[in-house]
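**Student:** quick one, fold the following:
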Amino acid sequence: MKNEIKEGTLRLMTLGEIAMARKIFSDSLIYSRVWIHCDSYFPFGLQAKNVAMAPNGELWFRKESYHRDFSDIRISIAKKHIFIHELAHVWQHQHGQWVRMRGLMSWAADYYYRLDKASLRQYNLEQQASIIADYWLLSMYGIDEWFRHQNPNLNGKYCGRDNIRDIPALYRKIITGKNT
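**Tutor:** The predicted model follows:
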């Protein structure tokens, strides 16, 4: 009998997911408070099947995009990227940003960004999450994989025209808020 995933599942982050997240968030997340739901955040299953959400400091995936461990080697880089993007919203929530209220308008928010601002706070919430996830991708898999994910059919949201050699330093400047 196949061990099928059912909606209604609730769990904490796995050790592998925590290790994966620490690469970008370090100790700035309280990992023991991050619940991961296999369910719709909205009543009556109104959360779209291909949409992940983190409006209240918890992650919500429908069963079609839920995994028992997003750090598993069999999980695609694109799905790990989405997981990190949603964890960025948890980070925002844990640091006092009104993710739920602003998230109501995320359908109208611009996810695309340029690396032209001084700090992460100068971007909207979705751009912040996109920058964090894209920087994680760059840090973990290198510039070639990062560049491949900037394809319109994938998850990357960078739309600048920077010299490719400058991109890692530009991300570091925005993430840390200082030139390195």
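**Student:** going by C-alpha atoms from here, please, whenever you check contacts or count neighbours.
**Tutor:** Noted.
**Student:** please enumerate the helices of this structure.
**Tutor:** Read by DSSP state H, the chain holds these helices, from start to end of the chain: 15-25, 77-94, 99-103, 125-148, 167-176.
**Student:** for those, which one ends up most surrounded?
**Tutor:** helix 77-94 (a mean of 22; mean count of other C-alpha atoms under 10 Å).
**Student:** any buried residues in stretch 36-43, and which?
**Tutor:** Under the neighbour-count criterion of 16 or more other C-alpha atoms under 10 Å, stretch 36-43 has 36-41 buried.
**Student:** for it, the distance to its chain's centre please.
**Tutor:** Stretch 36-43 sits 17 Å away from the centroid of its parent chain (C-alpha atoms, centre = their mean, to the nearest Å).
**Student:** and for stretch 112-131?
**Tutor:** Averaging C-alpha coordinates over stretch 112-131 and over its chain gives two centres that are 13 Å apart (C-alpha atoms, centre = their mean).
**Student:** what do you get for stretch 11-30?
**Tutor:** The offset between the C-alpha centroid of stretch 11-30 and the centroid of the whole chain comes to 12 Å, using C-alpha atoms, centre = their mean.
**Student:** likewise stretch 98-117?
**Tutor:** Going by C-alpha atoms, centre = their mean, the spacing between the C-alpha centre of stretch 98-117 and its chain's C-alpha centre is 13 Å.
**Student:** next: stretch 20-32.
**Tutor:** For stretch 20-32, the distance between its averaged C-alpha position and the chain's averaged C-alpha position is 12 Å (C-alpha atoms, centre = their mean).
**Student:** compare with the first, here's sequence two:
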Amino acid sequence: MMFKKPLDILRPFFKRKNVPWYVKIIRPVVLATALLFGANHLLIPNMPGRSLTPGERTMLSETFRNSVNYDKVRVHHSAFGNAVRRIARAEMITYGSLIITDSDTPDYSAKEVPFMPRYSFTHEMAHVWQNQNRVSEKFSDLVARQKIKIPGAEQISTYQYSLTPGRDLTDFNIEKQASIVTDYNFLVRPPEIAAKNINSPLNTDAFTTPGERKVAYETTLKKFLADPSYPRRK
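**Tutor:** Predicted coordinates:
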């Protein structure tokens, strides 16, 4: 018995002219969905890009340790990548292990790279960590994340968080997870920065001392700090 190829099965669905009205409505929706799925899951994640530099690997391994396969990570910058970023309304965006950036910065660990690009790069690396460690996204969080792509929609609430006692890192949506990990890495973990008592604009808690802030972050990140690969071991 010969099995038909998927395209052979679908071709009559799209080419037939004498079809009910509802089929005419469904066809473009099916086609658009297939194209979007193909772009998001096949085309974009497999675009070429440079490998991480030794400095970037060292910088990122301080946070993610051996929970990420750094050999798989690629950094991409192109006109097409810029178009993808504009649609997503993001300075950087991650698909699988591919990070699409807003510039062709050769090394985000270099001293001359400003704070915000390094911060954003680490935030995107948190999404790579999620993808490689099977951190799933709830449907309600997915809907909320898609909403921020609508012009005029509020974005900040998707990233803002409160370190509620008893909540693990994976209890937050994926953008909040990335914000918490990155804020801890840049504002809490380094002693010289922590001493300045700087609170992240994404954190809505009213901490009064560096010690109080450190305890709150490390309580939420307890499992992550012990073993960053813990989500895939659940």
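**Student:** just give the TM-score of the two.
**Tutor:** The pair, once superposed, lands on a TM-score of 0.77 when counted by TM-score structural alignment, normalised by the length of structure 1; 162 aligned residues with a C-alpha RMSD of 2.9 Å.
**Student:** could I get the helices of structure 1 as TSV with distance to Glu58 of structure 1?
**Tutor:** Below are the helices of structure 1 laid out as TSV (distance: least, C-alpha to C-alpha, whole Å):
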stretch	distance to Glu58 of structure 1
helix 15-25	14
helix 77-94	6
helix 99-103	11
helix 125-148	15
helix 167-176	22
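**Student:** which among those is found nearest to Val51 of structure 1?
**Tutor:** Closest approach to Val51 of structure 1 among the helices of structure 1 is made by helix 77-94 (9.6 Å; C-alpha to C-alpha).
**Student:** which stretch of structure 2 lines up against that closest one?
**Tutor:** Under TM-score structural alignment, the match for helix 77-94 of structure 1 in structure 2 covers residues 115-132.
**Student:** residues in contact with the matching stretch: which ones?
**Tutor:** Residues lying outside stretch 115-132 of structure 2 but in contact with it, judged by C-alpha atoms under 8 Å, 6 or more residues apart in numbering, are 60, 64, 67-69, 73, 91-99, 108-109, 136, 174, 177-179, 181-182, 186.
**Student:** cool, and stretch 62-75 of structure 2?
**Tutor:** With C-alpha under 8 Å, 6+ apart as the contact definition, stretch 62-75 of structure 2 has outside contacts at 48-52, 57, 97-101, 128-129, 132-133, 185, 227-229.
**Student:** then stretch 157-167 of structure 1?
**Tutor:** The list of residues contacting stretch 157-167 of structure 1 from outside it, by C-alpha under 8 Å, 6+ apart, reads 111-115, 130-131, 134, 150.
**Student:** can you tell me how far Thr14 of structure 1 sits from Arg121 of structure 1?
**Tutor:** With distances defined as C-alpha to C-alpha, to the nearest Å, the gap from Thr14 of structure 1 to Arg121 of structure 1 amounts to 29 Å.
**Student:** out of these two, which sits in the busier spot?
**Tutor:** Thr14 (17 against 13; other C-alpha atoms under 10 Å).
**Student:** the more buried one and Phe61 of structure 1: what is the separation?
**Tutor:** Computed with C-alpha to C-alpha, the distance linking Thr14 of structure 1 and Phe61 of structure 1 is 16 Å.
**Student:** structure 2: strands as residue ranges?
**Tutor:** For structure 2, the strands defined by DSSP state E occupy 50-51, 74-76, 93-95, 98-100.
**Student:** what does His67 of structure 1 correspond to in structure 2?
**Tutor:** For His67 of structure 1, the aligned position in structure 2 is occupied by Thr105, per TM-score structural alignment.
**Student:** oh, I was asking about Thr176 of structure 1
**Tutor:** Taking TM-score structural alignment as the criterion, the aligned counterpart of Thr176 of structure 1 in structure 2 is Lys222.
**Student:** same check, this time on Ala129 of structure 1
**Tutor:** Across the two structures, Ala129 of structure 1 finds its equivalent in Ala178 of structure 2, going by TM-score structural alignment.
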